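Colleague: Give me a 3D structure for the following:
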Amino acid sequence: MASPSPHDRSRRPSEDQDEEDPVDQMISRTGCGELHYAVQECMAEHQDWRKCQRQVQTFKDCMMTFQKARKEQLMKQRPSTESA
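Modeller: Here you go, the predicted structure:
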């Protein structure tokens, strides 16, 4: 029996799994979840990451935007440690 593709993370209901995958939860909080699934679907269809570069780049851009906004938010929340 062939093992499943490591890139095939399509959602399948399971009797053993009532919880959502922690990685899926983390990505959904970024607002980039649909783009992540687009990468997964492309990989499942083509089995070749080179054919999915458009989806990968779009997901990467979304994550970079999220990370930049998150960093700016954290910087605003930090009390200033600099003295005059």
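
Colleague: use CA for all of it now, contacts and neighbours both
Modeller: Noted.

Colleague: and His46, how many neighbours?
Modeller: His46 has 11 neighbouring residues, counting by other C-alpha atoms under 10 Å.

Colleague: For burial, what's the neighbour tally of the nearest residue to it once chain neighbours are set aside?
Modeller: Nearest residue to His46, sequence neighbours excluded (C-alpha to C-alpha, 6 or more residues apart in numbering): Cys52, at 8.0 Å. Neighbourhood size, Cys52 [other C-alpha under 10 Å]: 18.

Colleague: Cys52 in helix, strand or coil?
Modeller: Here Cys52 is recorded as helix under DSSP: H, G, I helix; E, B strand; the rest coil.

Colleague: I have a second one here; can you model it like the first so I can compare?
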Amino acid sequence: MTIKPREKFDNDDDPVESMLKKAGCLELHYKVQECIATTKDWRKCQSEVNDFKDCITKHKQEEMAKLNR
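Modeller: Next up, the predicted model:
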């Protein structure tokens, strides 16, 4: 089963998807979802989960750096 991202973001955006897109982590989020859907076991998706986590962490650090300027 492949989870496909929405083709177009309109006024009915999912707020989580909007935030992840802004952070540049949306595709990694989809990879985590697809892995879990395929394997039926999140523990087998640690590479995808860690990539997603690293992306979110990097975005948070960049946002904090902007606030501290």
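
Colleague: Overlay the chains and give the TM-score.
Modeller: The TM-score (TM-score structural alignment, normalised by the length of structure 2) is 0.81; 63 aligned residues with a C-alpha RMSD of 1.8 Å.

Colleague: how about the residue nearest to His46 of structure 1, what's its match in structure 2?
Modeller: Under the alignment defined by TM-score structural alignment, Cys52 of structure 1 corresponds to Cys45 in structure 2.

Colleague: Next, the contact list for its match, please.
Modeller: Val32, Cys35, Ile36 (C-alpha atoms under 8 Å, 6 or more residues apart in numbering).

Colleague: Go again with 10 Å.
Modeller: Cys45 of structure 2 is in contact with Lys31, Val32, Gln33, Glu34, Cys35, Ile36, Thr38, Thr39, counting by C-alpha atoms under 10 Å, 6 or more residues apart in numbering.

Colleague: Now which of those residues would you call buried?
Modeller: Lys31, Val32, Gln33, Glu34, Cys35, Ile36 (16 or more other C-alpha atoms under 10 Å).

Colleague: Just give me the closest of those residues to Asn50 of structure 2.
Modeller: Proximity of those to Asn50 of structure 2 (C-alpha to C-alpha) peaks at Val32, which lies at 9.4 Å.

Colleague: my read: that closest one touches Lys40, true?
Modeller: No: taking C-alpha atoms under 10 Å as the definition, Val32 of structure 2 is not a contact partner of Lys40, at 11.3 Å.

Colleague: picking that back up, and the gap between the residue nearest to His46 of structure 1 and Val39 of structure 1?
Modeller: The gap separating Cys52 of structure 1 from Val39 of structure 1 is 7 Å, by C-alpha to C-alpha, to the nearest Å.
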